[in-house]
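> I would like to see how this sequence folds:
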Amino acid sequence: MQGVLDLAYITVFFLVLIRMASFVASCALFSLPGIPALVKAGLSFILAALVTPLVMPAVTELPQGVWEFALAVLGEAGVGLGLGLVCTLVFNAARMAGQLLDFQIGFAMSAVMDPLSGSMNTLLSRFFFFLTLVLFMNMDGHHALIRALVNSYRLVPLTSAGINGEITLLMIRIFTDTFALAVQICAPVVAVLVITDLAMGLIGKTAPQLNIFQLGFPLKIAAGLSVLAVLLPALTSLFKYMLETLQKDLLLFMKGLA
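As a prediction, this is how the structure comes out:
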């Protein structure tokens, strides 16, 4: 009897660990390459060890056989990856806003390979991303993420996750909201830059002897960064709203899986 209980406990622990590890590997907060892999694995193991005693009493049926166990592992990995993808999409709104601003200001030519994201990023995109991370940590968001992950075992019990049309529509809405948030973040600065372009075009028509291309590049940088510095407190409030919507999206995603 004791051996059966131990085997059931180990099975539950392994399934919990799969969901935890998948979330840590895909979430933008925990999946930074600067974090050693051993730290990520240790965090997943510790969280699984703490959560398993809470999950164990609610488990009524465990997978029987190799195929059922393999399907259960794939299901738990899918739940963890889905939760991490929702978090990453929300964080990418700040990065996309920075890339749009860099393109308008002229910083797009300074794009370099960012080892943290593994992609080509520009100056303001990295600035916005790290600003979002700082605000997220300041709002105790990392603890909120862990609480949401623990609650996922109550809303989506082990081996019970399923995909339906609501999940597809929810992911499409989150994806579109990501672009909408990115446009809202950069819209004021882009508006000023468009006015600056129009003004330089008028100057070029009235004074053809001026080199507008040479004059416009530093002028757009100065105008864009000045407006960004003035609007940064308001943008910070928008970032906080973006992070608050993350918790709502995670809750809706878990209810959809259930």
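
> switch to C-alpha atoms for all contacts and neighbour counts from now on
OK.

> in the helix or strand where residue 39 lies, what's buried?
In this assignment (DSSP states H and E), residue 39 forms part of helix 37-55. Residues of helix 37-55 classed as buried: 40, 41, 43, 44, 45, 47, 48, 51, 52, 55 (neighbour count, 16 or more other C-alpha atoms under 10 Å).

> OK, contacts around the residue nearest the centre of the chain?
For the chain, residue 88 is the residue whose C-alpha lies nearest the centre (C-alpha atoms, centre = their mean; 2.0 Å). The contact partners of residue 88, by C-alpha atoms under 8 Å, 6 or more residues apart in numbering, come to 26, 27, 28, 29.

> ok, 6 Å please
27, 28 (C-alpha atoms under 6 Å, 6 or more residues apart in numbering).

> Look up how far residue 59 lies from the residue with the largest distance to the centre of the chain.
Taking C-alpha atoms, centre = their mean, the residue of the chain most remote from its mean C-alpha position is residue 209, at 48.5 Å. Relative to residue 59, residue 209 is positioned 79 Å away (C-alpha to C-alpha, to the nearest Å).

> Check residue 154 too.
Note on residue 154: its distance to residue 59, by C-alpha to C-alpha, is 10 Å.

> go on, residue 142?
Residue 142 sits at a distance of 27 Å from residue 59 (criterion: C-alpha to C-alpha).

> same question, residue 213
67 Å.

> So if I had to pick from the two, which one is more boxed in?
residue 59 (14 against 11; other C-alpha atoms under 10 Å).

> ok, and the closest non-adjacent residue to that one?
Using C-alpha to C-alpha, 6 or more residues apart in numbering and skipping residues adjacent in sequence, the residue nearest residue 59 is residue 158, 7.3 Å away.

> can I assume that neighbour sits in a strand?
No - if the criterion is DSSP: H, G, I helix; E, B strand; the rest coil, then residue 158 is coil and not within a strand.

> I have a second one here; can you model it like the first so I can compare?
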Amino acid sequence: MFSVTYAQLNGWLTAFLWPFVRVLALFATAPVLGNRSLPMRVKIALAAFITIIVAPTLGALPQVTVFSAEGVWIIVNQFLIGIALGVTMQVVFQAVSATGDFVGLGMGLGFATFFDAQASSSSQVLSSYMNTLAMLVFLVIDGHLQMISALLATFQTLPVGSNILGAAGWRTLANFGSTIFSAGLLLSLPVVAALLITNLALGILNRAAPQIGVFQIGFPLTMLIGMLLLQLMIPNMIPFFTRLFEVGIDEMGRVAAGLR
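Alright, predicted model coming up:
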């Protein structure tokens, strides 16, 4: 008769549950994989599939009962690790969205918003456009696979059961948040500078010839120039996005190393 002891059951459960929580937390917060259009059942199934593959390679795990106080604390640790790694990649995509916000504000399209189901709030049209373009590039260069690979590598640098109260990792993540403004402004700078020059020229024209009616031609002109420059920038955006994603993947490793 087949029988299973409590120790064996606890060992099987811990070998699956703890890494599963870390993987699922990444899937819940990371860009693309955490998109709300992806059904929750699919996310759970993918996380379980990856966990089944990686669990045998993790080595010895803490000999702790799953639902004891220490076991629950380990579950919380794994959850926070996955959240930190997912938020690290979200910073990269928020930098791209910030680019759309800066450009849209300069073009006078700041009022053009619609409801974004992913953010559960209203977002600018150009911000959503840039975010969609970034997601397409992310999938084309297999960024989602690189992100999963970086997550699996953290099981070596940050084994299951480690204490994540190290301030260095959280400080690294907080400092990386400045990328939203620096990378977003850097990418939008050509369009913003051109629109600034356009507005200055329209201001001078309004002073020189008020009868032209600059307010009537200003909005369509800035919109036309902004759209034209965005069209010209798209071929150069792809290498920039690729580099930005590589920085985000590397930052995931640094955050995980700092959490030890």
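
> sorry, back to before: now the next helix or strand after the helix holding residue 39 of structure 1: which residue numbers in structure 2?
Note on helix 37-55 of structure 1: by DSSP H and E, the next helix or strand toward the C-terminus is helix 66-105. Per the alignment by TM-score structural alignment, helix 66-105 of structure 1 matches residues 68-107 in structure 2.

> Any buried residues in that stretch, and which?
71, 74-107.

> now stretch 224-234 of structure 1
224, 228.

> so it corresponds to what in structure 2?
Aligned by TM-score structural alignment, stretch 224-234 of structure 1 corresponds to residues 226-236 of structure 2.

> Would you map the strands across structure 1?
Secondary structure of structure 1 (DSSP state E): strands located at 112-114, 119-121.

> out of the ones you listed, nearest to residue 231 of structure 1?
strand 119-121 (22.3 Å; C-alpha to C-alpha).

> Give me the contact list for that closest one.
111, 112, 113, 114.

> what about the third one, distance to residue 120 of structure 1?
Translated: residue 113 of structure 1. Remark: distance between residue 113 of structure 1 and residue 120 of structure 1 (C-alpha to C-alpha) = 4 Å.

> average distance between the helix of greatest length in structure 2 and structure 1?
When structure 2 is parsed with DSSP state H, its longest helix is helix 214-258. For helix 214-258 of structure 2, the mean deviation from structure 1 after alignment is 1.0 Å (mean C-alpha distance after the TM-score superposition for structure 1).

> Hey, what's the angle from that helix to helix 69-107? Just curious.
160 degrees (axes from the mean of the first three to the mean of the last three C-alpha atoms, to 10 degrees).

> Run through the neighbouring helices and strands of helix 214-258 of structure 2.
If contacts are counted by 3 or more C-alpha pairs under 6 Å, 6 or more residues apart in numbering; DSSP states H and E, helix 214-258 of structure 2 sits against helix 69-107, helix 167-176.

> How far off centre is it?
15 Å (C-alpha atoms, centre = their mean, to the nearest Å).

> tell me the angle it makes with helix 167-176.
Going by the same axes, to 10 degrees, helix 214-258 of structure 2 makes 170 degrees with helix 167-176.

> Tell me how far residue 113 of structure 1 lies from residue 123 of structure 1.
11 Å.

> which one of these two has more residues nearby?
Taking other C-alpha under 10 Å, residue 113 of structure 1 and residue 123 do not tie; residue 123 has more neighbours (16 against 12).

> Just tell me what the more buried one corresponds to in structure 2.
Looks like residue 123 of structure 1 aligns to residue 125 there (TM-score structural alignment).

> Excluding sequence neighbours, find me the nearest residue to its match.
Nearest-residue entry for residue 125 of structure 2: residue 113, 5.5 Å, with adjacent residues in sequence omitted and distances by C-alpha to C-alpha, 6+ apart.

> how near is that neighbour to residue 104 of structure 2?
10 Å.

> What number of residues are in the vicinity of the residue nearest to residue 125 of structure 2?
Residue 113 of structure 2, neighbours per other C-alpha under 10 Å, totals 15.

> Would you check that it makes contact with residue 124?
Yes - the pair residue 113 of structure 2 and residue 124 qualifies as a contact (C-alpha atoms under 6 Å) at a distance of 4.3 Å.

> And residue 114 of structure 1, what's its match in structure 2?
So, by TM-score structural alignment, residue 114 of structure 1 is matched to residue 116.

> how deep is the residue nearest to that match when sequence neighbours are not counted tucked in, by neighbour count?
Nearest non-adjacent residue to residue 116 of structure 2, counting by C-alpha to C-alpha, 6+ apart: residue 122, 5.6 Å away. By other C-alpha under 10 Å, the residues close to residue 122 of structure 2 number 14.

> For residue 122 of structure 2, give its distance to residue 114 of structure 2.
Separation of residue 122 of structure 2 from residue 114 of structure 2 (C-alpha to C-alpha): 5 Å.

> Excluding chain neighbours, give the residue nearest to residue 153 of structure 1 in space.
residue 55 is the one closest to residue 153 of structure 1 (C-alpha to C-alpha, 6+ apart), at 6.8 Å.
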